[in-house]
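> okay, here's the prediction I keep looking at, along with the sequence it came from:
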Amino acid sequence: MDLIEYIAARGGIVRTRALREAGFSAHTIARAVAAGRATRFRRTWIAIGGVDPILAGAAKLGIVVTCITQAARLGLWTYVDPADPHVYHVAASPHAGSVAVTQSLVHWSKPLIPRDPDALEDPIENVLAIIAECQPHERALATWDSAFNKGLVDRDSFSRFALRPAARRLLAEVSPFRDSGLETFIVTRLRWLDLPIRCQVWLYGHRVDVLIGDRLVLQADGGHHVGAQRASDNAHDAILRLHGYTVIRVTYAQIMDHWPEVQELILRAIAQGLHKAA
């Protein structure tokens, strides 16, 4: 296989040592760099054009991408506080000495799974364990729910790791049935009601986000609630109402920034018995 094809098949960036072990000579590597077909980082990494800039930066600095930065790269639900000065979350070995990374939060904790020296990304187990310590419980649970929902980790195998208390608490609460972080936030914030609260319940041909009691439906609209999707959702709302359900629709901004108002709507509906079957 051609050197550039080999690097591309491995994410666009590979350690020089790994290339040599794969059979590429030092001359072949140097020739690719001299021709501009590849770039050398810190004398130990070789990258090609189009490589993820986050991975390239990690290679240059000798760090690993982890926590909510890696979770977002995996397509998991994350919340980024606009006031947080840390754009990236990365990890370094506790014995690595000083690591200065602009606009980044460096996690020094010992990982659950030892890190391969050729890795630039933490495995999902390390990512979740660090999130458990780094993020507020509610946000951490939303990301954990997302990881379990996507099947990236399972409860039995994860429980066998040496988890810290924050991670143990999350493992006890995590659910693979929540489709978005908004559902996690809603369930967590309403748990004190001591009512049945279920996510992703199938009703009359479609799933609803949250069903409170028997008849109160809470739909959390994200950015996809436009055009044909909005028309379909509105039609389903009408069907639900005809069958005796009460539907409350709220937006991402309402849940994240105006939760007391959303909760007030829900409590008033419950007080009127709208969550009960006729």
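Structure's in. What do you need?

> only C-alpha atoms from now on, for both contacts and neighbour counts.
OK.

> quick one, strands of the stretch 151-278 of the chain?
For the stretch 151-278 of the chain, applying DSSP state E, counting those that start in this stretch gives strands covering 197-203, 206-212, 216-221, 246-251.

> check those strands for me and report the most buried one.
strand 216-221 (a mean of 22; mean count of other C-alpha atoms under 10 Å).

> how far away from the center of its chain is that strand?
The chain centroid and the centroid of strand 216-221 are separated by 22 Å, computed with C-alpha atoms, centre = their mean, to the nearest Å.

> got it, and stretch 192-205?
Relative to its chain's centre, stretch 192-205 lies at 23 Å (C-alpha atoms, centre = their mean).

> now swap in stretch 127-144 and tell me
Mean-position distance between stretch 127-144 and its chain equals 9 Å (C-alpha atoms, centre = their mean).

> in that stretch, what counts as buried?
By 16 or more other C-alpha atoms under 10 Å, the buried positions in stretch 127-144 come out as 127-134, 137-144.

> putting a second one here so we can go through both:
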Amino acid sequence: MPRIRLVRCCTMLAMDRKLAAAMARVNGVAHIQDLLGSGFTRYQVAALHRSGQLLRPRVGWYVTPTHDSAVIRAVRAGGVLDCVSAAASYGLPVPRDHRVHVGLAPNAARLRATDDGYRRVAAGDDNGIVRHWGAPQPRGQFRVGLLDALSTALGCVDRDWAVGMVDAALYGVDATGLRPISGTEFARLSAAVSPDKRRILERCSDKAESVLESVLRVRLEDAGLNPAEQVVVGRSRVDFMIDGWLVIECDGRLHAESERFASDRARDAQLAQRNLRVLRFTYAQIVDDWPGTLRTILAVLGEGRPALR
């Protein structure tokens, strides 16, 4: 390899490593001043942008191309991920919402559309974004803290889902490595929110293993029922039990594996031998058709406990 070409390759490799280190320090979202402070010149930054190694969603702001699209849209809007968008980035379950929830400083101005880094919009004119005005975020952060995201969500999403999100944070999300929030953190969250939000937190539990269980528990309680949660019956543990004999299970997981499907049905048979009635409901039944699901539960309760065989 000619010496000039070898020097050029080494220079490019060193530049790539330098860029990777600089962007890692700011979690993939950098202001031009961050890059200049890392030793890049404005000419080099412009060259990195032209080559596609950096995206510029907003004048003066640069993002790694591999960053989540929601982060890029939040930067373009002039803020950071907040509310359910931030919660989702931590791995928490959130309700379906195509919009990006963006946290902005109280004095945020020069608002931009999320689909165009240069077109100005008035607050509320962009249907692809939900703006939350709060405390200014330091550079180097692309999202608010987890407790701040939960605090905002308590006043933004339906109460059932808000409870489910906090429950998931209390239980921890193993798939994403999110550790459970501590009792101290939960107390700090409760102390920082309004009385209305605090009443929602009072409905939370660290026993729920899925957001579907949280939603079902809250809706059962609202219906005047008193479900016992995570009840141990013999060698099994059931999601909920009402009046000591009606077992309610959430089938939110996909039962693609025949072994898991067979295991659940074998357990149902064992529960039936203990004179217990088992009802299983899917995500769609609990979330999208709750009135029909509740009618089924009340009808079975009205029939009374099955006769002992």
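In hand now; what should we look at? Just so it is clear, the model here is predicted, and its values are computed rather than measured.

> could you dump the strands of the stretch 151-278 of the first structure to JSON lines with distance to residue 237 of the first structure?
Compiled in JSON lines, the strands of the stretch 151-278 of the first structure are given as follows (distance: least, C-alpha to C-alpha, whole Å):
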{"stretch": "strand 197-203", "distance to residue 237 of the first structure": "10"}
{"stretch": "strand 206-212", "distance to residue 237 of the first structure": "10"}
{"stretch": "strand 216-221", "distance to residue 237 of the first structure": "9"}
{"stretch": "strand 246-251", "distance to residue 237 of the first structure": "7"}
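
> nearest to residue 44 of the first structure, out of the ones you listed?
When the strands of the stretch 151-278 of the first structure are compared by C-alpha to C-alpha, strand 216-221 sits nearest residue 44 of the first structure, at 46.6 Å.

> the closest one vs the second structure, mean deviation?
When the second structure is superposed, strand 216-221 of the first structure averages 1.1 Å from its matched positions, counting by mean C-alpha distance after the TM-score superposition for the first structure.

> show me what contacts the closest residue to residue 276 of the second structure other than its chain neighbours?
Distances taken as C-alpha to C-alpha, 6 or more residues apart in numbering put residue 245 closest to residue 276 of the second structure, at 4.8 Å, once the chain neighbours are dropped. The contact partners of residue 245 of the second structure, by C-alpha atoms under 8 Å, 6 or more residues apart in numbering, come to 275-277, 305.

> closest to residue 49 of the second structure out of those?
For these, the nearest to residue 49 of the second structure is residue 277 (63.0 Å; C-alpha to C-alpha).

> which residue in the first structure lines up with the closest one?
Aligned counterpart of residue 277 of the second structure in the first structure: residue 246 (TM-score structural alignment).

> now do the contacts for its match.
Contacts for residue 246 of the first structure (C-alpha under 8 Å, 6+ apart) come out as 215-217, 240, 274-275.

> same check on residue 175 of the first structure?
For residue 175 of the first structure, the contacting residues are 145, 148-149, by C-alpha under 8 Å, 6+ apart.

> cutoff 6 Å now
Contact analysis of residue 175 of the first structure by C-alpha atoms under 6 Å, 6 or more residues apart in numbering lists residue 145.

> how about it, what's its match in the second structure?
Using TM-score structural alignment as the criterion, residue 175 of the first structure maps onto residue 205 of the second structure.

> related to what we said a few turns ago, counterpart of the residue nearest to residue 276 of the second structure over in the first structure?
Under the alignment by TM-score structural alignment, residue 245 of the second structure pairs with residue 215 in the first structure.

> which residue ranges form the strands in the stretch 1-150 of the first structure?
Using DSSP E, counting those that start in this stretch, strands in the stretch 1-150 of the first structure cover 13-15, 39-41, 45-47, 64-65, 88-91, 104-107.

> gap between stretch 79-87 of the second structure and the chain center?
Distance, stretch centre to chain centre, for stretch 79-87 of the second structure: 9 Å (C-alpha atoms, centre = their mean).

> which residues are contacting it?
74, 101-104, 142-144, 149, 152-153.

> include distance to residue 32 of the second structure when you put those residues into TSV, please.
Converted to TSV, these look like this (distance: C-alpha to C-alpha, whole Å):
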residue	distance to residue 32 of the second structure
74	17
101	24
102	21
103	21
104	19
142	15
143	19
144	21
149	27
152	29
153	31
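
> what about the helices in the first structure?
3-8, 16-21, 26-34, 53-61, 67-73, 124-134, 137-149, 155-159, 165-173, 181-190, 227-242, 252-257, 259-271 (DSSP state H).

> redo these as CSV? Include distance to residue 109 of the first structure.
Shown next, in CSV, are the helices of the first structure (distance: least, C-alpha to C-alpha, whole Å):
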stretch, distance to residue 109 of the first structure
helix 3-8, 30
helix 16-21, 27
helix 26-34, 35
helix 53-61, 17
helix 67-73, 12
helix 124-134, 8
helix 137-149, 17
helix 155-159, 18
helix 165-173, 14
helix 181-190, 26
helix 227-242, 44
helix 252-257, 30
helix 259-271, 34
